[in-house]
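Participant: Just the structure for this:
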Amino acid sequence: MTIRVAVIDDQTLVRQGIISLLSLAPDIEVVAQAANGADIVALIAQHQVDLVLMDIQMPQVDGIAALQLLASAGVVVPVIILTTFDDHERVLQAMQAGARGYLLKDVALEVLVDAIHQVKNGGSLLQPAITDKILQSFLRQSPSPSPAQAPADALSAKELEILRLMAAGFSNREIAQSVFKSEGTVKNQVSAILLKLGVRDRTKAVLKAIDLGLLGS
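Facilitator: From the prediction side, this is the model:
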């Protein structure tokens, strides 16, 4: 089944470059494009968009404001944020506003296509290099949590190790290879972590862990 994508970026060369890349993917079709997020709700409805690739920094209505427009309208469409290394604080805001992942603008075609499939199928996307910057920035700003803020069921040392690998953007398979466990075992541990943190997906688990100070040194 073809995945229908909208690309929203104010930089024409970047937008056209991404569209050109995606034209090489047989099961992905760019059905809409825009220079800012002002008309994102109408764009998605008109073109039956399955997924949005969107810049953070844009004139008029930026990526975060566009995510808020989607939330206000009750429109549930996965959004991948396009970013640079200098945008790490804004990326965190975008994730909190509902983005399902983020990619660097100079991403390779294979990575971009894999990301679109992963997010379209319900996953989240966290690139390790940017994730580290986000974590460090947030940890510098956040006070240490009080005991009352800790999750009801404390995570075990092994679960904290898994959580840190999740924050670094590793898939279940990659985590399994890192900790010398089966992929099924890791999947069960990830499910247990989500349950203990009271969240539904990996992205929210990482954000919750940051908020609780679980990823600090």
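Participant: can we go C-alpha only for contacts and neighbour counts from here?
Facilitator: Will do.
Participant: In contact with the spatially most central residue of the chain, which residues are there?
Facilitator: In the chain, the centroid-proximal residue (C-alpha atoms, centre = their mean) is Gly101; its distance is 1.5 Å. Contact partners of Gly101, counting by C-alpha atoms under 8 Å, 6 or more residues apart in numbering, are Val79, Ile80, Ile81, Met95, Val119, Ser124, Leu125, Leu126, Thr203.
Participant: here's the other one to compare against:
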Amino acid sequence: MTSVLIVDDQQLVRAGVRMLVESTDDLVVAGEAAGGAQAVELAARLRPDVVLMDLHMPGTDGIAATASVLTRNPSTRIVVLTTFDDDDRLYPALAAGACGFLAKDVEPGAVLDAVRRAAAGESPYSPAVLRRVVARAAEDWAGAERRATPETRFTGRESEVLRHLADGLSNAEIAGRMHLGVTTVKTHVSNLMTKTGSPNRVRLAVLAIQRGLA
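Facilitator: Purely as a prediction, here's the structure:
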């Protein structure tokens, strides 16, 4: 059973997410927090597997709360809940340790999928948000291109994995597209991170854009 902590300053949002999580057999709501400070306290006490973290909250915001939660419980997986005007906060949230981000206007099933993927060690991203982040990050993270110099060669399959990463596909979705096992895809992603010095899938997606692969 995967436990979920819901963090949002809007009660209606929390109630909606709670109802969604409680409709499943494999997920359970560990608790709710209306702000960042409360989220840090509850995460330390309840030790949830996954935190759904709003970014824009009064007082301690989602970025500071993410950093504090992970300082105390590094194994906690934090998925950021974002709106269109939160783009400037996504980079700091990723730097603070969030494993992915999810647009608040996605289909309900996508929220459950993101929680399950996060709990499984993946990095769930809303494809539309990922494209915006990648487009804005390509110049800011030009260092990734310098680390992956022209001498850094990718195999054909690694290049294909990069293209799919830039589209925001999960490991399972990539495996289906490429007719590979999920474990094999995870190995390719890990190898790509090692080759390029990329700390996460967003940086790999930026690299795919820079290399003209997506």
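Participant: before we move on, back to that, and the contacts of Gly101 of structure 1, which of them are in strands?
Facilitator: The subset of the contacts of Gly101 of structure 1 located in strands under the criterion DSSP state E comprises Val79, Ile80, Ile81.
Participant: From the residues you listed, pick the one nearest Gln48 of structure 1.
Facilitator: Proximity of those to Gln48 of structure 1 (C-alpha to C-alpha) peaks at Val79, which lies at 14.0 Å.
Participant: Look up how far Val14 of structure 1 lies from that closest one.
Facilitator: Here the distance between Val79 of structure 1 and Val14 of structure 1 works out to 17 Å (C-alpha to C-alpha, to the nearest Å).
Participant: between those two, which one's more packed in?
Facilitator: Val79 (26 against 16; other C-alpha atoms under 10 Å).
Participant: which other residues reach the helix or strand Ala37 of structure 2 falls within?
Facilitator: For Ala37 of structure 2, the enclosing helix or strand under DSSP states H and E is helix 36-46. Judged by C-alpha under 8 Å, 6+ apart, the contacts made with helix 36-46 of structure 2 from elsewhere in the structure are 5, 7, 30-33, 57, 59-62, 64-66, 68-69, 72-73.
Participant: That helix aligns to what range in structure 1?
Facilitator: Residues 37-47 of structure 1 are where helix 36-46 of structure 2 lands when matched by TM-score structural alignment.
Participant: Could I get the buried residue list for the matching stretch?
Facilitator: Within stretch 37-47 of structure 1, the residues that qualify as buried by neighbour count (16 or more other C-alpha atoms under 10 Å) are Gly37, Ala38, Ile40, Val41, Leu43, Ile44.
Participant: Out of those, flag the one nearest to Leu212 of structure 1.
Facilitator: The shortest separation between Leu212 of structure 1 and any of the buried residues of stretch 37-47 of structure 1 is 31.8 Å, and it belongs to Gly37 (by C-alpha to C-alpha).
Participant: For the corresponding residue of structure 2 for Ser156 of structure 1, give its distance to Val134 of structure 2.
Facilitator: Here Ser156 of structure 1 is matched to Phe154 in structure 2, going by TM-score structural alignment. Remark: distance between Phe154 of structure 2 and Val134 of structure 2 (C-alpha to C-alpha) = 20 Å.
Participant: what's the angle from the helix or strand hosting Val51 of structure 2 to helix 36-46?
Facilitator: Take DSSP H and E as the rule and Val51 of structure 2 turns out to sit in strand 50-54. Taking axes from the mean of the first three to the mean of the last three C-alpha atoms, to 10 degrees, one finds strand 50-54 of structure 2 and helix 36-46 inclined to each other by 170 degrees.
Participant: Superpose on structure 1 and give me the mean offset of strand 50-54 of structure 2.
Facilitator: When structure 1 is overlaid, strand 50-54 of structure 2 sits 0.8 Å from its aligned residues on average, using mean C-alpha distance after the TM-score superposition for structure 1.
Participant: the strands in structure 1, which residues?
Facilitator: Going by DSSP E, structure 1 shows strands at 3-8, 28-34, 51-55, 79-83, 101-104.
Participant: which of these sits most buried?
Facilitator: Taking mean count of other C-alpha atoms under 10 Å as the contact definition, the stretch among these with the greatest mean neighbour count is strand 51-55, which reaches a mean of 26.
Participant: what helices or strands is it leaning on?
Facilitator: Here strand 51-55 of structure 1 touches strand 3-8, strand 79-83, going by 3 or more C-alpha pairs under 8 Å, 6 or more residues apart in numbering; DSSP states H and E.
Participant: That strand: how far from the chain's middle?
Facilitator: The chain centroid and the centroid of strand 51-55 of structure 1 are separated by 11 Å, computed with C-alpha atoms, centre = their mean, to the nearest Å.
Participant: How about the contacts made by the residue lying closest to Arg116 of structure 2 once chain neighbours are set aside?
Facilitator: Nearest non-adjacent residue to Arg116 of structure 2, counting by C-alpha to C-alpha, 6 or more residues apart in numbering: Thr2, 7.8 Å away. With contacts taken as C-alpha under 8 Å, 6+ apart, Thr2 of structure 2 has the following neighbours: Asp26, Leu27, Val28, Pro48, Asp49, Val50, Arg116, Ala119.
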